[in-house]
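**Student:** Here you go, sequence then predicted model.
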Amino acid sequence: MQLPWSRSVDSAPDPTPEELIRRVALGDEAAFETLYDAVAPTIFGLVRRVVRDEAQSEEVTQEVFVEIWQQAARFDADRGKALSWILVIAHRRAVDRVRASQASADRDLRQGIKEYRDSYDDVAETVELRLESERVAKALESLTETQREAITLAYYGGHTHREVATMLDVPVGTVKTRIRDGMIRLRDKLGVA
């Protein structure tokens, strides 16, 4: 018969978090499971208060336990309690996640602004080029037919003076004169210095 105040041989006291950490440092998976069951709700609660997002809080809690498993040998009982050590790890991981999320959001915002500016600049540049093209086309209308033809072939067609002369069946000197005179008229018409 067992008396209510007596303890059976099988019922050893629950191990302390410090003892569990010591055993985890030696690779004891059963101790790790016991530690997990004992502190997971506390860790998750702390992380959830910092991170706020439930899914990310679960991820951070898992990361904390991975770190505990990997770093258990670094725990020093002379410097504090095991639960405090674990909560410091959890808090640091949670803050790191918040900072990383904020940095990611900031990067996304900066990239979005940059892409918006780039597309805005492209539109502005396109409009500016179109207006300038219209100005040049209007100025080209003020040239003589022979000047306009020579300039169009040389500058828009990409032909050399010799090729333009061949195409128009005129001497190269005549082509150069038409282009020079036409360019002077365009410069005056467009107000280019």
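**Tutor:** Good, I have the coordinates.
**Student:** For the rest of this, base every contact and every neighbour count on C-alpha atoms.
**Tutor:** Fine.
**Student:** Quick one: distance of stretch 89-107 to the chain centre.
**Tutor:** Taking Cα atoms, centre = their mean, to the nearest Å, one finds stretch 89-107 lying 15 Å from the centre of the chain it belongs to.
**Student:** do stretch 168-182 as well
**Tutor:** In terms of Cα atoms, centre = their mean, the centre of stretch 168-182 is found 56 Å from the chain centre.
**Student:** Not counting its own residues, what contacts that stretch?
**Tutor:** Counting by Cα atoms under 8 Å, 6 or more residues apart in numbering, the neighbours of stretch 168-182 from elsewhere in the structure are 143-144, 146-148, 150-151, 161-162, 164-165.
**Student:** Quick check, central residue of this structure?
**Tutor:** With the centre of the chain defined as its mean C-alpha position, the nearest residue by Cα atoms, centre = their mean is residue 107, 4.7 Å away.
**Student:** ok, that one to residue 132 distance?
**Tutor:** Remark: distance between residue 107 and residue 132 (Cα to Cα, to the nearest Å) = 36 Å.
**Student:** Below is an additional structure, to be compared with the one above:
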Amino acid sequence: MPISPRRPQRFPQCYRSTHDRVFGPALRVPRRDTAAAEITQEVYLYVWNAATHYDERLASPIGWPMMRTHRRAVDRVRLELRIREGLKRLRTCLAGSMNDA
């Protein structure tokens, strides 16, 4: 069932019929409900806005949002790791300069 901003009445049924299949992969990667909910919301927003670009030759109707979910979840975890590493380096740097003072 195609969805697009031109057919808003189709979104609730699409969401109900696909939510579990989109939320599951979103939860498996970051393993936190809040992150999974945010990822799921971002994926549905993307699918809604990009519905006219969907190509059935590249993915099934459920495969497309599931693929987007996995990619978005992996990107989210990578970003969080980079942030943690940056904070760790900053703390180390600040601790070193405090010791020098």
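**Tutor:** That came through, no problem. These numbers were taken from a predicted model, which means no experiment stands behind them.
**Student:** Could you get me the TM-score between them?
**Tutor:** Here the superposed chains carry a TM-score of 0.93, computed using TM-score structural alignment, normalised by the length of the second structure; 101 aligned residues with a Cα RMSD of 1.2 Å.
**Student:** about what we covered before: narrow the contacts of stretch 168-182 of the first structure to just the buried residues.
**Tutor:** Among the contacts of stretch 168-182 of the first structure, those that count as buried by neighbour count (16 or more other Cα atoms under 10 Å) are 143, 147-148, 150-151, 161-162, 164-165.
**Student:** just curious, which of these is nearest to residue 49 of the first structure?
**Tutor:** residue 151 (72.9 Å; Cα to Cα).
**Student:** Nearest residue to the closest one in space, ignoring adjacent ones along the chain?
**Tutor:** With Cα to Cα, 6 or more residues apart in numbering as the criterion, residue 151 of the first structure has its nearest non-adjacent residue at 5.5 Å, and that residue is residue 179.
**Student:** what does the helix or strand encompassing that neighbour correspond to over in the second structure?
**Tutor:** Following DSSP states H and E, the helix or strand that holds residue 179 of the first structure is helix 172-190. Residue correspondence for helix 172-190 of the first structure in the second structure, counting by TM-score structural alignment: none.
**Student:** Just give me the neighbour total for residue 52 of the second structure.
**Tutor:** Residues within reach of residue 52 of the second structure, counting by other Cα atoms under 10 Å, total 12.
**Student:** Which position in the first structure pairs with it?
**Tutor:** Residue pairing (TM-score structural alignment): residue 52 of the second structure is matched to residue 73 of the first structure.
**Student:** Next, its match: secondary structure please.
**Tutor:** helix (DSSP: H, G, I helix; E, B strand; the rest coil).
**Student:** just how off-centre is the longest helix seen in the first structure within its chain?
**Tutor:** Ordering each helix of the first structure by length in residues (DSSP state H) puts helix 82-141 first. Between the centre of helix 82-141 of the first structure and the centre of its host chain there is 8 Å, according to Cα atoms, centre = their mean.
**Student:** What lines up with residue 84 of the first structure in the second structure?
**Tutor:** When the second structure is aligned by TM-score structural alignment, residue 84 of the first structure is paired with residue 63.
**Student:** Next one: its match from residue 57 of the second structure, what distance?
**Tutor:** Between residue 63 of the second structure and residue 57 of the second structure the distance is 11 Å, computed by Cα to Cα.
**Student:** more neighbours, these two?
**Tutor:** Legend: neighbour count by other Cα under 10 Å for residue 63 of the second structure and residue 57, higher for residue 63 (14 against 6).
**Student:** which residue in the first structure lines up with residue 92 of the second structure?
**Tutor:** Residue correspondence, TM-score structural alignment: residue 92 of the second structure in this structure matches residue 113 in the first structure.
**Student:** so what's the match of residue 52 of the second structure up against?
**Tutor:** 21-22, 24-26.
**Student:** which of those lies closest to residue 46 of the first structure?
**Tutor:** The closest of the contacts of residue 73 of the first structure to residue 46 of the first structure turns out to be residue 21 (Cα to Cα; 19.6 Å).
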